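Chemist: Kindly return the folded structure for what I paste below:
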Amino acid sequence: MDFRLYLITDRRLVADLPGAIDRALAGIPRGTAAVLLREKDLGARALHELALACRAVCDRRGAKLFLSDRADVAIAAGAAGVHLTGGSIDPADVRALAPGLLVGASCHTEAEIAARSDADFALYSPIFPSPGKGPAIGLDALRSAAACGLPLFALGGVDAANAAACIEAGAHGIAGIRGWLAAPDPAAATEQLLQTVLSATSAAFPQGGSPPPMTRPRTLC
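Modeler: Next up is the predicted model:
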């Protein structure tokens, strides 16, 4: 798992979601970002059609595509993985169904991280104040959660101005919705975010980058 940006979708913000994804990925190297298709109001058929269109873009740009909760649609669309929310099935159930799928999870507490410790990575949020996301948990909570060993993507009010602080606190990468999807120039926005993340990583780990996240020892939080 080498991507550092996790780009979450909300098709209500744009007229052409696959086009917006294409523009956002155009400014960054292949493999440095993944896309989470989070369109929970769509039925299976409409979601599958959208997933196919987004996967074509992601394949062309070298980005992994994840689907929120719907492992069945992820499999049918040939996505790289599925992202599990609080009411989802366990990662072990996904692996039994589709051993090749990567599994992400949404977490807000260290207890939730412990419960999802067999996922490949997790979103941890909200780090900073963000509309509709509840009280911010802050950088100290992120730092403590990162010690559990599960690679974390910081979400919630994260932008180019504070992304470095998230990396310094132990986040593997950053995630967002409006920060890239609603930007006037999505390519410039993702390029700036990625550069911030990579620069912060180099500063935090001057010997050549962070330890491989999949080999970090995991602890029970």
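
Chemist: Only C-alpha atoms from now on, for both contacts and neighbour counts.
Modeler: Will do.

Chemist: For residue 11, which non-adjacent residue is spatially closest?
Modeler: Nearest residue to residue 11 in three dimensions, chain neighbours excluded: residue 17, at 5.6 Å (Cα to Cα, 6 or more residues apart in numbering).

Chemist: and if you look at residue 79?
Modeler: residue 65 (5.3 Å).

Chemist: Report the secondary structure state of that neighbour.
Modeler: Classification of residue 65 using DSSP: H, G, I helix; E, B strand; the rest coil returns strand.

Chemist: Quick one: residues contacting it.
Modeler: Contact analysis of residue 65 by Cα atoms under 8 Å, 6 or more residues apart in numbering lists 34, 35, 36, 37, 54, 55, 58, 79, 80, 81.

Chemist: could the residues you listed be laid out in JSON lines, adding secondary structure, distance to residue 180 and neighbour count?
Modeler: Converted to JSON lines, the contacts of residue 65 look like this (DSSP: H, G, I helix; E, B strand; the rest coil; distance: Cα to Cα, whole Å; neighbours: other Cα atoms under 10 Å):
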{"residue": "34", "secondary structure": "strand", "distance to residue 180": "13", "neighbour count": "24"}
{"residue": "35", "secondary structure": "strand", "distance to residue 180": "11", "neighbour count": "23"}
{"residue": "36", "secondary structure": "strand", "distance to residue 180": "13", "neighbour count": "23"}
{"residue": "37", "secondary structure": "strand", "distance to residue 180": "14", "neighbour count": "26"}
{"residue": "54", "secondary structure": "helix", "distance to residue 180": "16", "neighbour count": "24"}
{"residue": "55", "secondary structure": "helix", "distance to residue 180": "18", "neighbour count": "25"}
{"residue": "58", "secondary structure": "helix", "distance to residue 180": "15", "neighbour count": "23"}
{"residue": "79", "secondary structure": "coil", "distance to residue 180": "21", "neighbour count": "24"}
{"residue": "80", "secondary structure": "coil", "distance to residue 180": "21", "neighbour count": "19"}
{"residue": "81", "secondary structure": "strand", "distance to residue 180": "21", "neighbour count": "25"}
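
Chemist: and for comparison, fold this next one:
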Amino acid sequence: MTNKYELHLVTEESVPLEKLLPIIEEAVKGGVTIVQLREKRSTGKRFYEKAKSVKTLLDQYAIPLIINDRVDIALTVGAAGVHVGQDDLPLSSIRKMVPSAMIVGVSTSTIKEAQEAERNGASYIGVGSVFTTQSKADANLLPNGMLAEIAQAVSIPVVAIGGIGLNNMQLLPNEKIAGIAVVSAIMKAGNPYKVAAAFRKVWI
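Modeler: Reported below is the predicted structural model:
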């Protein structure tokens, strides 16, 4: 059975929908196992329309769609899940709002945050930033060895995020984490299919 957390594609908001859909489709064909639609500045209506289009595409491949931050949009489009940060709605409140089967991911960077997320019902945690990243200006770099320590401290799946590329993947403690989340390496690739396939090959 495929581990659905193995290779997350996290989208880049600046890419227009007509370019975004082909990138996602090629990446999925190449081996992406889950897609997180991340929008920080879009209006609710624009985010909703984009989410609807992305979900229609992903449904053809039975790939889960995760919506970043917006629980209302995740519920409205019937997404598989939602991913929230430390400054978003509390996880305990989100769990009361969503179906019990819904995936809820939480961004964490410390053991305390990770254990709290697990206690409050997170399905998985995103841990980062593991490397320097261009796609999130405010991301703090994890201290050396922290990713492995966090993975050891919880029993839910751990997904590494932040500056991950084919050139630095071998530095990750693969045996301790469930998967990786990639933004720029796939979103800015000339051939998203080829890059996604290469990530899967290195991971396996």
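
Chemist: List the TM-score for the superposed pair.
Modeler: TM-score for the superposed chains, counting by TM-score structural alignment, normalised by the length of the second structure: 0.88, backed by 195 aligned residues with a Cα RMSD of 1.9 Å.

Chemist: circling back to that earlier point, pick the one among the contacts of residue 65 of the first structure closest to residue 134 of the first structure.
Modeler: Nearest to residue 134 of the first structure, judged by Cα to Cα, of the contacts of residue 65 of the first structure is residue 36 at 21.3 Å.

Chemist: any idea how far the closest one is from residue 153 of the first structure?
Modeler: 12 Å (Cα to Cα, to the nearest Å).

Chemist: Now for these two: what residues contact both?
Modeler: Contact with both residue 36 of the first structure and residue 153 is made by residues residue 6, according to Cα under 8 Å, 6+ apart.

Chemist: Residue 7 of the second structure and residue 182 touch, don't they?
Modeler: Yes. Residue 7 of the second structure is in contact with residue 182 according to Cα atoms under 8 Å; the separation is 7.5 Å.

Chemist: where do the strands sit along the second structure?
Modeler: With DSSP state E applied, the second structure shows strands at 7-10, 34-37, 65-68, 81-84, 103-108, 124-127, 158-161, 179-182, listed in chain order.

Chemist: Which part of the first structure matches the first one?
Modeler: The counterpart of strand 7-10 of the second structure in the first structure, using TM-score structural alignment, spans residues 5-8.

Chemist: Can you provide the mean distance from that stretch to its aligned counterpart in the second structure?
Modeler: Stretch 5-8 of the first structure, aligned to the second structure and superposed, deviates on average by 0.7 Å (mean Cα distance after the TM-score superposition for the first structure).

Chemist: neighbours of residue 43 of the first structure, just the number please.
Modeler: By other Cα atoms under 10 Å, 9 other residues sit near residue 43 of the first structure.

Chemist: about what we covered before: can you tell me which of the strands of the second structure is most buried?
Modeler: Most buried of the strands of the second structure by mean neighbour count (mean count of other Cα atoms under 10 Å) is strand 65-68; its value is a mean of 27.

Chemist: just how off-centre is that strand within its chain?
Modeler: Distance of strand 65-68 of the second structure from the chain centroid (Cα atoms, centre = their mean, to the nearest Å) equals 8 Å.

Chemist: and it, how far from the first structure on average?
Modeler: Counting by mean Cα distance after the TM-score superposition for the first structure, strand 65-68 of the second structure comes out at 0.5 Å.

Chemist: hang on, residue 77 of the second structure packs against residue 53?
Modeler: No. Look at residue 77 of the second structure against residue 53 with Cα under 8 Å: they stay out of range, at 9.5 Å.

Chemist: who's more crowded, the two?
Modeler: It is residue 77, of residue 77 of the second structure and residue 53, that has more neighbours when counted by other Cα under 10 Å, with 18 against 13.

Chemist: With that, I have no additional questions.
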